[in-house]
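Visitor: Generate a structure from the sequence data that follows.
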Amino acid sequence: MPAATRIDDELAGFIQGATSIIAATRNAEHRPALVRAQGCRVDPGGCRLAVLVVACQAVELLEDIRDNRRVAVVFTRPSTHRSVQVKGEDARILAASAQDLALAARYRDAMVAELALIGVPEARVRALLAAVGELVAIEFSPSSAFVQTPGPDAGRALEMAP
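Guide: Take a look at the predicted model:
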């Protein structure tokens, strides 16, 4: 995949919507670390994206990113099972902005509505997504993306816009 790739508008809308977001990486011994994220933002033009995580829940993941700068993030819409994985090789950790904190609050509300479609009570969703602790942003350029929806297309590389 070319070095200069970007998230197109359709994919940006999907990953910034009501999706379950799991960020993962690995250490030098290839031991994985993962954490549930609290929202996603895609910069205008789609060349950078960031996922928000609670720092104290993501200690190993953040250490691994500092060491190797690699991240893989899976976005899944629970009501449809549509899943996409986006990878990056230049991840960096930033303080969450005031806009990021507002985004995380909107994300939690959107997930309450999304999971209500499949019968998950609001209190359970709010408990699952309780962001107790400092939020940080993991920002990266997308280097590749893959279909992860169960079925015959799973694993297929997504075309990324140049």
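Visitor: For the rest of this, base every contact and every neighbour count on C-alpha atoms.
Guide: OK.
Visitor: As a check, name the ranges of all helices in this protein.
Guide: 9-15, 59-68, 98-116, 122-128 (DSSP state H).
Visitor: Just put the ones you listed in JSON lines and tack on mean neighbour count.
Guide: Listed next are the helices of the chain as JSON lines, based on neighbours: other CA atoms under 10 Å:
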{"stretch": "helix 9-15", "mean neighbour count": "16"}
{"stretch": "helix 59-68", "mean neighbour count": "18"}
{"stretch": "helix 98-116", "mean neighbour count": "17"}
{"stretch": "helix 122-128", "mean neighbour count": "13"}
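Visitor: so which of these gets nearest residue 25?
Guide: Closest approach to residue 25 among those is made by helix 59-68 (6.1 Å; CA to CA).
Visitor: Enumerate every residue touching the closest residue to residue 153 other than its chain neighbours.
Guide: Excluding the flanking residues, the one nearest residue 153 by CA to CA, 6 or more residues apart in numbering is residue 147, at 6.7 Å. With contact set as CA atoms under 8 Å, 6 or more residues apart in numbering, residue 147 has these partners: 83, 84, 85, 153, 154, 155, 156, 157, 158.
Visitor: Tell me the one among those residues nearest to residue 19.
Guide: residue 83 (8.6 Å).
Visitor: Contacts only, for the closest one.
Guide: 74, 75, 76, 77, 147, 148, 149, 150.
Visitor: isn't the fourth one right up against residue 22?
Guide: The reference is to residue 77. No: contact criterion CA atoms under 8 Å: residue 77 and residue 22 do not qualify, at 11.9 Å.
Visitor: quick revisit: how close does the residue nearest to residue 153 get to residue 87?
Guide: Using CA to CA, to the nearest Å, we find residue 147 at a distance of 12 Å from residue 87.
Visitor: thought residue 6 was touching residue 49?
Guide: No: with contact defined as CA under 8 Å, residue 6 does not reach residue 49; the gap is 9.4 Å.
Visitor: to compare against the first, here's another:
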Amino acid sequence: MSVAPESLIDAAQAAFLQGGVSISAASCGARPFPGVCRVLACSVAPDRRRLTLMVARPCARELLEDIAYSGRVAAVFSQPSTNRTIQIKGDHAHAGVPDASMLEAVRVHADAFVEEVRPIGFPAPLVRSLLHCADDDVVAIEFTPTAAYDQSPGPRAGAPLKAGA
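Guide: The predicted structure is shown next:
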């Protein structure tokens, strides 16, 4: 019997990933450049061993093609007010249909992101238009994190993330 590896992220880090952060995802494929897309929300599994990114299909065509090709994805989570940033790389990525809880996560994330950036000068209508997507166009990308990094500006930038740090 095999034992599942420990999660790379702790509960506080999982809350950060699901909070009012700016999220982008990228993957590599057959083209010589990556597919990149803004992410609408992130959902972390209760055991923190799987992440699901919700993206808008119209903006994510190349990203989805690359994930189908390589099964790999990298996501960057950054809090605009502090520049705290975490990068998660993963394997076994695949796209699927979001369930109701994932669609709700998109709405919750939009509200949290508006509250994050409004105080630093971004009008709510602009932010909502950036994150708007019809439910039928949301795609869920599930993957297993294999590496995590602190990408916040400063002396620890690029250092492996440690759960509890």
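Visitor: Drop the TM-score for these two in here.
Guide: TM-score for the superposed chains, counting by TM-score structural alignment, normalised by the length of structure 1: 0.93, backed by 159 aligned residues with a CA RMSD of 1.5 Å.
Visitor: before we move on, the earlier item: please pull up the equivalent of the residue nearest to residue 153 of structure 1 in structure 2.
Guide: Residue 147 of structure 1 maps onto residue 150 in structure 2, with residues paired by TM-score structural alignment.
Visitor: In strands, which of the contacts of residue 83 of structure 1 fall?
Guide: Among the contacts of residue 83 of structure 1, the members found in strands (DSSP state E) are 74, 75, 76, 147.
Visitor: Show me what the second one aligns to in structure 2.
Guide: Okay, so that is residue 75 of structure 1. Under TM-score structural alignment, residue 75 of structure 1 pairs with residue 77 in structure 2.
Visitor: what about its match, distance to residue 144 of structure 2?
Guide: For residue 77 of structure 2, the distance to residue 144 of structure 2 equals 16 Å [CA to CA].
Visitor: more neighbours, the two?
Guide: Taking other CA atoms under 10 Å, residue 77 of structure 2 and residue 144 do not tie; residue 77 has more neighbours (25 against 21).
Visitor: Confirm for me that residue 46 of structure 1 is in contact with residue 12.
Guide: Yes: the pair residue 46 of structure 1 and residue 12 qualifies as a contact (CA under 8 Å) at a distance of 7.2 Å.
Visitor: returning to what we had before: in structure 2, which of the contacts of residue 147 of structure 1 remain in contact?
Guide: Retained in structure 2: 83, 84, 85, 153, 154, 155, 156, 157, 158, out of the contacts of residue 147 of structure 1 (criterion both residues aligned by TM-score structural alignment, their matches' CA atoms under 8 Å).
Visitor: so who does the match of residue 75 of structure 1 touch?
Guide: Taking CA under 8 Å, 6+ apart as the test, what residue 77 of structure 2 contacts is 17, 21, 22, 23, 24, 85, 86, 87.
Visitor: In structure 1, what residue corresponds to the second one?
Guide: This points to residue 21 of structure 2. Using TM-score structural alignment, residue 21 of structure 2 pairs with residue 19 in structure 1.
Visitor: residues contacting its match?
Guide: Residue 19 of structure 1 touches 75, 76, 77, 78, 111, counting by CA under 8 Å, 6+ apart.
Visitor: Kindly recompute the last result at 10 Å.
Guide: Applying CA atoms under 10 Å, 6 or more residues apart in numbering to residue 19 of structure 1 gives the contacts 37-40, 74-79, 81-84, 107, 110-111, 114-115.
Visitor: and the spatially closest residue to residue 91 of structure 2 that is not a sequence neighbour, how far is that from residue 143 of structure 2?
Guide: Among residues not flanking residue 91 of structure 2 along the chain, residue 72 sits closest, at 4.5 Å (CA to CA, 6+ apart). Look at residue 72 of structure 2 and residue 143 of structure 2: by CA to CA, they are 8 Å apart.
Visitor: what is in contact with these two at once?
Guide: 89, 90, 91, 92, 93, 94.
Visitor: Run a quick neighbour tally on the third one.
Guide: When neighbours are counted by other CA under 10 Å, residue 91 of structure 2 registers 17.
Visitor: what does it align to in structure 1?
Guide: Using TM-score structural alignment, the partner of residue 91 of structure 2 in structure 1 is residue 89.
Visitor: Tell me how far that match lies from residue 122 of structure 1.
Guide: Using CA to CA, residue 89 of structure 1 is found at 36 Å from residue 122 of structure 1.
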